[in-house]
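>>> my questions are about this predicted structure, shown below with the sequence.
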Amino acid sequence: MEFSVFRLMIMSCGLLVLSMSLYPWFWSIGIHLHSAFTGSYVPGHHSVLLINSPTEQVAKDIGRAIMERRLAASINILARTFTMYYWKGKIEDGNEILMLVKTKTSMIKQVVDYVRSVHPYANPEVLSFRVEDGSLPYMKWMDEAIQDD
């Protein structure tokens, strides 16, 4: 009898560890099923990142590499933005290029890690905003365009 209880506890722990390791996969499946059955969007499943760059060429190079890695569905590069910021105790200003990177929220860490590894700034701006609502067909297209989690 004691052996059965011990065996049941071991199997339960194993099932718990397995389910935790598959959590991203379960979450992704749950998002797809929710959208399919309800026809509605699950808020927060996608995000938009703002990334600044010193030049248009740097933005294009970083953007293309992000796309080649299938970490984003789409990137907009907005040429010539005027920026003001505090740096070492004083106000600085200059022209920069702003990128809007549209991706899955689960891919943010990979995008940020990549950008930080190649960006010429010591402290590049990388900010993310969760998408709370949007066009369901567009969101489905994003899911297809971005690599699986």
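On my side now, so go ahead.

>>> from here on, contacts and neighbour counts on C-alpha atoms
Noted.

>>> for the most centrally placed residue in the chain, what is the enclosing helix or strand?
By Cα atoms, centre = their mean, the chain has its centre lying nearest to Ile108, at 2.7 Å. Element membership for Ile108, per DSSP states H and E: helix 108-118.

>>> let's bring in a second model and compare:
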Amino acid sequence: MSEYIVVVTTVDSEDVAKAIARKLVEQHLAACVHLFPIQSVYRWEGKQEEDNEWRLEAKTRRELYPRVEKAIVESHPYSCAQVTALPIVAGKKEYLDWIEAETR
């Protein structure tokens, strides 16, 4: 299993995205969080929906996932928030060392 992960979530506004990103970095739960405006098409409560959202990708260590998830959910506006983790299967050593140092 990979030691490093990218935690992904989506929110409804840039302000919420920035607040969550700042929280994760300030608490050393993520070394970096990328923010992207996206468009989502999904089914919710039996209806097809389309919305503009913000995607967050937080670079962190796998062992921190429970704390990262908790921090995201505490600030998340959705009742059923997407919070998922993707493994980093390879990476430049200096970059991975930086994630390690910033999330201690």
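Received it, and whenever you're ready, just let me know what you need. Bear in mind the structure is a predicted one, so any value in this text is a computation, not a measurement.

>>> what's the TM-score here?
Once superposed, the chains reach a TM-score of 0.95 (TM-score structural alignment, normalised by the length of structure 2), with 104 aligned residues with a Cα RMSD of 1.0 Å.

>>> re earlier: the helix or strand following the helix holding Ile108 of structure 1 maps to which residues in structure 2?
Where DSSP H and E defines the elements, the next helix or strand beyond helix 108-118 of structure 1 is strand 126-130. Using TM-score structural alignment, strand 126-130 of structure 1 corresponds to residues 83-87 of structure 2.

>>> ok, stretch 5-23 of structure 1 next?
Counting by TM-score structural alignment, stretch 5-23 of structure 1 has no counterpart in structure 2.

>>> mean deviation of the longest helix seen in structure 2 from structure 1?
Looking across structure 2 with DSSP state H, the single longest helix is helix 14-26. Comparison of helix 14-26 of structure 2 with structure 1 after fitting gives an average deviation of 0.5 Å (mean Cα distance after the TM-score superposition for structure 1).

>>> same question for the helix or strand just after that helix: list its buried residues.
The helix or strand immediately downstream of helix 14-26 of structure 2 is strand 32-44, counting by DSSP H and E. In terms of neighbour count (16 or more other Cα atoms under 10 Å), strand 32-44 of structure 2 has its buried residues at 32-33, 35, 37.

>>> the helix holding Ile108 of structure 1 versus strand 126-130: what angle between them?
Angle, helix 108-118 of structure 1 to strand 126-130, by axes from the mean of the first three to the mean of the last three Cα atoms, to 10 degrees: 170 degrees.

>>> where's helix 108-118 of structure 1 relative to the chain centroid, distance-wise?
Relative to its parent chain, helix 108-118 of structure 1 has a centroid offset of 10 Å by Cα atoms, centre = their mean, to the nearest Å.

>>> buried residues in that helix?
Quick answer for helix 108-118 of structure 1 (16+ other Cα under 10 Å): 108, 111-112, 114-115.

>>> so who does Ile99 of structure 2 touch?
Going by Cα atoms under 8 Å, 6 or more residues apart in numbering, Ile99 of structure 2 touches 30-32, 59-61.

>>> counterpart of it in structure 1?
Checking TM-score structural alignment: Ile99 of structure 2 goes with Met142.
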